[in-house]
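Asks: Structure for this input, please:
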Amino acid sequence: MLPSIWFLLWGLLWAVYFMLDGFDLGLGVLSPFLAKSETDKRIIYNVAGPFWDGNEVWLIAAGGVTFAAFPTTYAVMFSSLYSALMLVLFGLIFRGVAFEFRGKVDSPGWRKLWDAALFVGSFLPAFLLGVAFANIFAGIPIDENGVYQGTLFTLLNPYGLLGGLLFLMLFLVHGALWLALKTEGELQERAGAAAKALWWILAGVAVAFLVATWYATRLYMNYIKNPLLFSIPIVLIPVVTVGALFATRYFAGKANWGKAWVSSAVTIVGATFFGVAGLYPNLLPSSINPTYSLTIYNSSSSPLTLKIMLTVALIFVPIVIAYQAWTYRLFHPKVTQEDLAYEEAY
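Replies: Predicted structure coming up:
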């Protein structure tokens, strides 16, 4: 029971991270295309500014849970996907530095440098996390000793690249909707138009990914073979996800940006859970031989460790949620040109 509970929490932490950090990653990629002036750029920075570092707490939590609850999986995952994950890490570093350094020197060249760092530092994590998870769904070439039999380019296969494109499109739509929700005037109009246009690309990529998943992975067969995955809550995941995807476009068409963003968030969480649930009980399936796969049973920590971790999580996760809810509530007003005059503004 405890390994299954931690498998669920592991998937939940990744889903929450994608939902929250997804919009500011999307904003970073969209910034060069939606910002037409220095004021627009600063507004975009300040739209994401109060939230981006808090959102990354969930990435640390997801990595920490992998390390503590499933240490063997952590070791194999971070050695197998080392190159891709290091690129993600450097991207996140460049992005964080861009937020803090851009306004330190009054020079157009200096600002362009950090604008480029924001773009690259947002694009790499958004795309490569999708590549990584798509490869996990398809299976990683690990042998009986957990040794990765491949290179970085092994991960850049057609299905992995399609997964990267899916994540990128999810985050772009999510970010455009957040910008439309948090701004007004021409910038809001451009963001809303971008969200509606990008939705059609997202829908097409999502269909292509679902079709490719049938041929490239065992996710669908795992749903069929595992009775637990046919419980009512699990079966509803793809239904709710598809419904939320169409609701995103519907509410965007009505310029109801708040409901459109929430629908987009549900889409991201649902899509993550669809893939994670399809893995159960595997954490890292082996594409060489299914018997070499790492599961929640052969890679988990001791029952005592899982019990202690569950107690700690039940205490501190609600505190983190309450803090972030307070942050989002505090900074919920739209960002306007007048806000840029504050000393704390980016």
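Asks: can we go C-alpha only for contacts and neighbour counts from here?
Replies: Will do.
Asks: Please tell me I have it right and I44 contacts S31.
Replies: Yes - between I44 and S31 there is a contact at 6.9 Å, judged by Cα atoms under 8 Å.
Asks: What is the helix or strand hosting M309 packed up against?
Replies: With secondary structure defined by DSSP states H and E, M309 is part of helix 303-330. Helices and strands touching helix 303-330, by 3 or more Cα pairs under 8 Å, 6 or more residues apart in numbering; DSSP states H and E, are helix 2-34, helix 57-69.
Asks: starting at the chain centroid, how far to the first one?
Replies: If I follow you right, that is helix 2-34. From the chain centre to the centre of helix 2-34 is a distance of 3 Å (Cα atoms, centre = their mean, to the nearest Å).
Asks: Equivalent analysis for stretch 56-69, please.
Replies: That offset, for stretch 56-69, works out to 13 Å (Cα atoms, centre = their mean).
Asks: now swap in stretch 320-329 and tell me
Replies: Distance, stretch centre to chain centre, for stretch 320-329: 19 Å (Cα atoms, centre = their mean).
Asks: Mind listing residues that contact it?
Replies: With contact meaning Cα atoms under 8 Å, 6 or more residues apart in numbering, stretch 320-329 is reached by 50-51, 54.
Asks: What about the residues you listed, which are in helices?
Replies: G54 (DSSP state H).
Asks: need the helices for the stretch 151-300 of the chain, in chain order.
Replies: For the stretch 151-300 of the chain, the helices defined by DSSP state H, counting those that start in this stretch occupy 152-155, 158-182, 185-216, 219-225, 232-253, 257-279.
Asks: To check against the first, give me the structure of this:
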Amino acid sequence: MDLPTIWFVAIAVLWTGYFVLEGFDFGVGMLLPVLSRGTDPAEREADRRVVINAIGPVWDGNEVWLITAVGAMFAAFPVWYAATLSGFYLPLLLIILALIGRGVAFEYRGKVDDARWRARWDAAIIAGSAVPAFLWGVVFANIVRGVELGPDGVVTSRLVDLLSPYALLGGLTTLTLFVLHGAVFLALKTDGPVRHRAGVTARTAGPVALVALTGFLLWTGTAHGVPAVPAVVTVAAVLAGVVLALRRREGWAFTATAVGVAAFTATLFGSLFPAVLPSLVSPAFDLTIANAASGPYTLGVLSWIGAVFLPVVIAYQSWSYWVFRRRVTRAHVA
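Replies: Just a heads-up that it's a prediction; the model follows:
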């Protein structure tokens, strides 16, 4: 493969890592009120702390994958980066604001011992998880579908154009898929009432995610074409995750949903290749890995940087997951 193709694959891998890891983060955040429904306020608060502490040591590290993916797009495909960030300005702005609010909420929630104070930050966590979970699906569905892109590389699509039924289904797909992924993660990572409720939620959310996912992939395949292998793996892995959750095989269930999210991301990028941003105006105006890439020297330098630092990042994050591998219970937050 030439360097532009290698970097297209590398960016796909970075986005895959982000969606697999941040995906369960988003799911956990959205499930915060669902998994803390006890009648006693003290027990509800303890369960909410269990849910938050389950991702407390890792959520900010998971966001590094987003920074790296966007940085790689900027360096390797600056035209793609410019067109995407300008064309999807409002959805991406909402995502960034939601992520900022979510990060602040994690840090400030416990600063004041007041129920109303915590409730406000809990709302920020829930919204800061749900908004990106939905809008990332909208954005990537539009990237696969294409936008109003002229010969000057400027996207002229309006907001209403970005909210087509296909894009909204894409948002629903990522939202429900991340809810399932987060529920399975919590069933694996916690114990006690939260673990039980997470298992029940996973078994409830699974069929909804499967329906949305299958519908979106069928629509994508019919309208734009999808690579068959990752699409089949996506559905099979998510189905396996649901079945394993029913059988309370939590470790394997989480592995299956992680594979499902990864295969789903691979399907989206496989549907794009060799384009990076199709044009609805004319195929002649498509941005491709050839006409949107940086020069060979820049890509060569990036390759050396990636070869040195990416293994370090992966090793550090793997170590952090290993250190904080134990289940979280009410006893840990008492």
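Asks: Can you lay out the helices of the stretch 151-300 of structure 1 as JSON lines showing distance to V88 of structure 1 and mean neighbour count?
Replies: Shown next, in JSON lines, are the helices of the stretch 151-300 of structure 1 (distance: least, Cα to Cα, whole Å; neighbours: other Cα atoms under 10 Å):
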{"stretch": "helix 152-155", "distance to V88 of structure 1": "13", "mean neighbour count": "14"}
{"stretch": "helix 158-182", "distance to V88 of structure 1": "12", "mean neighbour count": "26"}
{"stretch": "helix 185-216", "distance to V88 of structure 1": "22", "mean neighbour count": "17"}
{"stretch": "helix 219-225", "distance to V88 of structure 1": "26", "mean neighbour count": "15"}
{"stretch": "helix 232-253", "distance to V88 of structure 1": "26", "mean neighbour count": "17"}
{"stretch": "helix 257-279", "distance to V88 of structure 1": "18", "mean neighbour count": "23"}
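Asks: And these: which comes nearest V131 of structure 1?
Replies: Between V131 of structure 1 and the helices of the stretch 151-300 of structure 1, the tightest spacing by Cα to Cα is seen for helix 158-182, at 4.4 Å.
Asks: mean shift of the closest one relative to structure 2?
Replies: Here helix 158-182 of structure 1, set against structure 2 after superposition, deviates by a mean of 0.5 Å using mean Cα distance after the TM-score superposition for structure 1.
Asks: In structure 2, what stretch matches that helix?
Replies: Mapping helix 158-182 of structure 1 onto structure 2 (TM-score structural alignment) gives residues 165-189.
Asks: Run the chain-centre distance for that stretch.
Replies: The chain centre lies 9 Å from the centre of stretch 165-189 of structure 2; the measure is Cα atoms, centre = their mean.
Asks: Ok, stretch 283-303 of structure 1 next?
Replies: Using Cα atoms, centre = their mean, the offset of stretch 283-303 of structure 1 from its chain centre is 23 Å.
Asks: So for it, what gets flagged as buried?
Replies: Counting neighbours by 16 or more other Cα atoms under 10 Å, one finds that the buried residues in stretch 283-303 of structure 1 are 283-287, 292-296, 299-301.
Asks: Just the closest of these to A116 of structure 1, please.
Replies: The closest of the buried residues of stretch 283-303 of structure 1, once distances to A116 of structure 1 are taken by Cα to Cα, is L284, at 34.4 Å.
Asks: residue contacts, the aligned partner of that closest one in structure 2?
Replies: Under the alignment (TM-score structural alignment), L284 of structure 1 pairs with L277 in structure 2. Counting by Cα under 8 Å, 6+ apart, L277 of structure 2 makes contact with 80, 84, 143-144, 146-147, 286-288.
Asks: Okay, and which of these map to strands?
Replies: Filtering these for membership in strands, criterion DSSP state E, returns 287-288.
Asks: returning to that earlier point: quick one: the buried residues of stretch 283-303 of structure 1 as TSV, columns for distance to L177 of structure 1 too.
Replies: Below are the buried residues of stretch 283-303 of structure 1 laid out as TSV (distance: Cα to Cα, whole Å):
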residue	distance to L177 of structure 1
L283	32
L284	33
P285	35
S286	38
S287	38
Y292	42
S293	39
L294	38
T295	37
I296	36
S299	39
S300	39
S301	40
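Asks: biggest separation within those residues, which pair?
Replies: So, the buried residues of stretch 283-303 of structure 1 by Cα to Cα: farthest apart are S287 and S301, at 24.1 Å.
Asks: got the contact list for the counterpart of V261 of structure 2 in structure 1?
Replies: Taking TM-score structural alignment for the superposition, V261 of structure 2 sits opposite I268 in structure 1. I268 of structure 1 makes contact with 15, 18-19, 170, 241 under the criterion Cα under 8 Å, 6+ apart.
Asks: Pick the most buried one from the helices and strands packed on helix 303-330 of structure 1.
Replies: Greatest average neighbour count among these goes to helix 2-34 (a mean of 22), per mean count of other Cα atoms under 10 Å.
Asks: Read off where stretch 51-60 of structure 1 ends up in structure 2.
Replies: Per TM-score structural alignment, the counterpart of stretch 51-60 of structure 1 in structure 2 is residues 58-67.
Asks: Which of the helices and strands packed on helix 303-330 of structure 1 sits closest to G185 of structure 1?
Replies: When those are compared for distance to G185 of structure 1 using Cα to Cα, the nearest one is helix 2-34, at 12.7 Å.
Asks: Hmm, L219 of structure 1 is touching A212, no?
Replies: No - using Cα under 8 Å, L219 of structure 1 is not in contact with A212; the gap is 11.1 Å.
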